[in-house]
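Novice: After the sequence you'll find the predicted model.
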Amino acid sequence: MAPATRRLLSARFWRSIGQGALVVDLALYLHALGWHGVSIGLVLSGGGLVGAALNITIGVTSDRLRRKPFLLAYEAMCCGCALIAMGTTSAFWLSAVIILAGFGKGANGSAGPFMPAEQAWLAEAIVPQRRGMVYSLNTAIGFVGMAIGALCAGIPAFLVASLGRSGSFRPLFGLVLLGNAINFVLLLGTPELHQSRGQERPKPQPRKQQRRENSFLWRLVGLNAFNGMAVGLTGPLMAYWFSKRFGVGPAEIGPVLAGAFAITAVAALAAGKLTERIGLVRTVVWGRTGGVLLLLLLPLMPFYVLASLLYMLRSALNRGTVGARQALVISSVRDERRGMASSLNALSMQVPQAVGPAIAGALIGAGWLATPFYLAALLQGTYALLYGRAFAPYERAMTAELGNGK
């Protein structure tokens, strides 16, 4: 494995620890400050919309320029936002840093709106046949870090006596600061093969290849709308949902989410192996179909223990295939379009995903605790049904080209 690949995988780990802590505790922290469910959902939605706006610009620009400076800028920005969050309870400033840095989204260690540059950089030294495995490893590493962070989310329970209910959450932003500071130093010394093209025009490509790539990207954008909305309805507010449904706090929720992340890491590694046996598309379809069935059952669970176990299994099946999906996107376009393709992939997820928390927050706040799950199951069921039909032909064509040495 190339040194740059190892460093990018390491950066994923350090970044994910703080993200894991905040996906458990951020909504609970805002609730402790007196925020209503609608307000919590809106600020998380705002972070998604800002991230989506930055995403496409960064992806396209990083294809023409270098990718490394964008990652360094992201790490520095998150350090600054974490410092502000540690020092204030102002609704204005907390909203600003949550929206800007994307805190609380549980991004599995990705670089937020700068992820297209990260994904394109990671692909540089990996042969196409190994991308499913390496991107699944990248996903697994992120979930391991998220699991550690989720365990750290129980820290406020030990600090509440000395710092108060809301004050006990604020030291968790120190985890974010530490992880991003380590990453800044780590990435500063990481080599990048991709060179700036400046104003140079890209080489013309055969029309058939251009049309095939464009068709793939349009299908991707359309399908991601279903998946993004489903993720937004259930992902960012799971800790809040557990709290409202079963009356539990971070000491109980943290270990459950940590367990879910750890199991998902194992599932991601298994999915990586599976991609080399049955292909990227079938791996995604199988995992997503199983996840939909468990999502339908989750709100019916009468006890926290049962709901927790079902949530862990559903997370493993559903999110364990993230690396396979990313590998398919990266492998379906040329190098000079990888940042743009990653941007479209993320953007088409983030816009509908940003709407989800506002809807889910309002529904949960009104006592409609099961509705977000059923809406999400309908959307993800549609996604799983259409994914294989949409992308299996592209994977077959890609495999045939590699077999012919193209």
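Specialist: Looks like it arrived, so ask away.

Novice: from here on, contacts and neighbour counts on C-alpha atoms
Specialist: Noted.

Novice: From the centroid of the chain, which residue is nearest?
Specialist: The centre of the chain sits closest to residue 107, judged by C-alpha atoms, centre = their mean, with a distance of 3.2 Å.

Novice: How about the secondary structure of that one?
Specialist: With DSSP: H, G, I helix; E, B strand; the rest coil as the basis, the three-state label of residue 107 is coil.

Novice: I'd like to know how far the residue lying closest to it once chain neighbours are set aside sits from residue 261.
Specialist: With C-alpha to C-alpha, 6 or more residues apart in numbering as the criterion, residue 107 has its nearest non-adjacent residue at 6.8 Å, and that residue is residue 19. Between residue 19 and residue 261 the computed distance is 12 Å (C-alpha to C-alpha, to the nearest Å).

Novice: Common neighbours of these two, please.
Specialist: When contacts are counted by C-alpha atoms under 8 Å, 6 or more residues apart in numbering, residue 19 and residue 261 are jointly contacted by residue 146.

Novice: Put this next to the first one:
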Amino acid sequence: MIREPIRLQIQKWNNWLGHHPTLRRLQLIALLRSIGQGFAAVETSLYLRDLGWSGASIGGLFAAAGLFRTLIVTFTAEINALLGPKKYLLLYESLTAAAALMVILSSRTVPLCLAVIAAGFGMGHSGSGGPAAPIERRWLGAFSRKLTILFGKHALLGYAGMGLGAFIACLTPLLQIRLPNQEAYRLLFIVPAICAFAGGALILTIQGGARRRSAMGEESRLAASASAAPPPSVKSAISRRMSLLLAAGVIMLGFLILVARGSASFSLLSALMPVLLFLLLIALAMIRAAGSSPEEMAGMMNIVQTVAVTLTSTMSAYWFSERFRVSATEVGLVIALSYLLAGALSYVLIHASERMGPIKPVVSLQLAGAVCVLLLPLAPSFVTAASLYALCSMFNLGTRGTRYAVMMDEQPIRKQRSPSSRLASFLIRLGAILWPGAFGRMIDEGEHMLPFFLAAAVQLFSTWRFSKKEQTKAPLS
């Protein structure tokens, strides 16, 4: 009598995950990966701080990890064509498991740096899934036409997993009662190791996902047809000029901030130079992509929005620890709550997008998130700052599933991105690599407000561009 309700619950869970076994397994793999990401998002910077690393050093290591992830994401299509999605995801999970074991076994600088760079520990604040995400989303999209529902559930599972991982990171002070501080941090890295091993085991049970030569030929044909497309219209040229003016405005904002803070120390001004270079790279990317197709421009703005959200969340654990001198438990609870709220909002957006269309809810929530980002560094207490951080994470991250659904609804599953689109994407991601080091140095210099103002400026710009999409777009079915 007890087994029957359990079977019914399992059946309901399977029905909710998806109608196909591969779809269900891919969703569970994403959940497991997110648990490891959420744990590392809290634990990595605090562990490095406990080892005596400065904010600039931690940011520099995260920048190196970001560069490695950017290179992998840029050449995802080629790697996928060589290995197939199944082997690609299996390789990624294996690399993550090996990196976690390396952290457990050694606290020396070289192995620790290699592990953080290879696995991207501490870099998954946006919940995007890292280099595995593009292949995983394409694979998921092949099983359903209802992309808003599909990616809404995918985002919900991702944020639920990250919230659980952040809660696990809260156990660090309990272990530190019996173990030295560094040993407690290292021991808990068994969490991402177990999640990666379990994810790899699930991947091995999936049927299909092998490299297909026919698909590669189809992508080549699509790329050839794209290269024969007609030249950009006058409207595209106007859009290019508008993007140039807007990008120049963002850069001028950065220079105005520099002038306004002219009395700051030379070290702080030097820390801001990578930020200006980051703004310049975003400007170049937007100018480069302004004359591209609407679906490619939508993809670019999705990347910019993801980067803008990452600017706020990167090194957030370190910022809370330095600004308010709180423990890993308090930081972990705040970050865990923010991910759980983001997951709840992504689920609500599944139904809201069907009634109102996907554009209007996303724009409204992202604007609310930008306001919270502006207010966050002004918070006088930890409780106020924690509340604002949870809200801005909920508003910003909760729209991820809907944004991906919009992007993939406009861009066919097998349509290969043009060289212009790939170059623009690379420039944006390259610019984001500069951010952690600059953020860390500004915190070391006692500047706790300026990073958030810059992040909010980029976020407002990306939201404005996203709102320019057709407001009367029909709801996704």
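Specialist: Here it is on my side, so go on. These figures come from a predicted structure and were not determined experimentally.

Novice: what TM-score do we get after superposing?
Specialist: Aligned and superposed, the two chains score 0.89 in TM-score terms (TM-score structural alignment, normalised by the length of structure 1); 396 aligned residues with a C-alpha RMSD of 2.9 Å.

Novice: if we can go back for a sec, give me the neighbour count for the aligned partner of the residue nearest to residue 107 of structure 1 in structure 2.
Specialist: Here residue 19 of structure 1 is matched to residue 37 in structure 2, going by TM-score structural alignment. By the criterion of other C-alpha atoms under 10 Å, residue 37 of structure 2 has 35 neighbours.

Novice: Quick check, residue 37 of structure 2 in contact with residue 167.
Specialist: No - Residue 37 of structure 2 lies out of contact with residue 167 (C-alpha atoms under 8 Å); the separation is 11.8 Å.

Novice: intersection of neighbour lists for these two?
Specialist: With contacts taken as C-alpha under 8 Å, 6+ apart, not a single residue reaches both residue 37 of structure 2 and residue 167.

Novice: Helix or strand next in line after the helix or strand in which residue 44 of structure 2 is found, which one?
Specialist: Counting by DSSP states H and E, the element that carries residue 44 of structure 2 is helix 21-50. Beyond helix 21-50 of structure 2 in the direction of the C-terminus, DSSP H and E gives the next helix or strand as helix 55-74.

Novice: List the buried residues for the helix holding residue 44 of structure 2?
Specialist: 22-49 (16 or more other C-alpha atoms under 10 Å).

Novice: what residues are up against the counterpart of residue 295 of structure 1 in structure 2?
Specialist: The alignment partner of residue 295 of structure 1 in structure 2, by TM-score structural alignment, is residue 373. For residue 373 of structure 2, the contacting residues are 312, 388-389, 392, 452-453, 455-456, by C-alpha under 8 Å, 6+ apart.

Novice: By neighbour count, which of the residues you listed wins?
Specialist: Comparing those by number of neighbours (other C-alpha under 10 Å), residue 392 comes first, having 29 neighbours.

Novice: Tell me which residue of structure 1 lines up with that residue.
Specialist: In structure 1, the residue matched to residue 392 of structure 2 (TM-score structural alignment) is residue 314.

Novice: Am I right that residue 133 of structure 1 is in contact with residue 275?
Specialist: Yes - the pair formed by residue 133 of structure 1 and residue 275 meets the contact definition of C-alpha under 8 Å, at 7.2 Å.

Novice: Residue 206 of structure 2 versus the equivalent of residue 69 of structure 1 over in structure 2, what's the distance?
Specialist: Residue 69 of structure 1 maps onto residue 87 in structure 2 when the alignment is built from TM-score structural alignment. The spacing between residue 87 of structure 2 and residue 206 of structure 2, counted by C-alpha to C-alpha, is 11 Å.

Novice: who's more crowded, those two?
Specialist: A count of neighbours by other C-alpha under 10 Å puts residue 87 above the other of residue 87 of structure 2 and residue 206, at 19 against 14.

Novice: Could you measure from residue 250 of structure 2 over to residue 449 of structure 2?
Specialist: When residue 250 of structure 2 is compared with residue 449 of structure 2 (using C-alpha to C-alpha), they lie 18 Å apart.

Novice: Look at those two and report which has more neighbours.
Specialist: residue 250 (21 against 16).

Novice: buried set for stretch 223-232 of structure 2?
Specialist: Taking 16+ other C-alpha under 10 Å as the basis for neighbour counts, the residues of stretch 223-232 of structure 2 that come out buried are residue 223.

Novice: To which residue of structure 2 is residue 184 of structure 1 aligned?
Specialist: In structure 2, the residue matched to residue 184 of structure 1 (TM-score structural alignment) is residue 200.

Novice: thinking again about what came up before, give me the element the match of residue 295 of structure 1 is part of.
Specialist: Short version: residue 373 of structure 2 belongs to helix 359-375, going by DSSP H and E.

Novice: Report the mean deviation for that helix after fitting onto structure 1.
Specialist: Helix 359-375 of structure 2, aligned to structure 1 and superposed, deviates on average by 1.2 Å (mean C-alpha distance after the TM-score superposition for structure 1).

Novice: Pull out the buried residues from that helix.
Specialist: 359-360, 362-363, 365-375.

Novice: Does the match of residue 184 of structure 1 touch residue 94 like I think?
Specialist: Yes - counting by C-alpha under 8 Å, residue 200 of structure 2 touches residue 94, with 6.8 Å between them.
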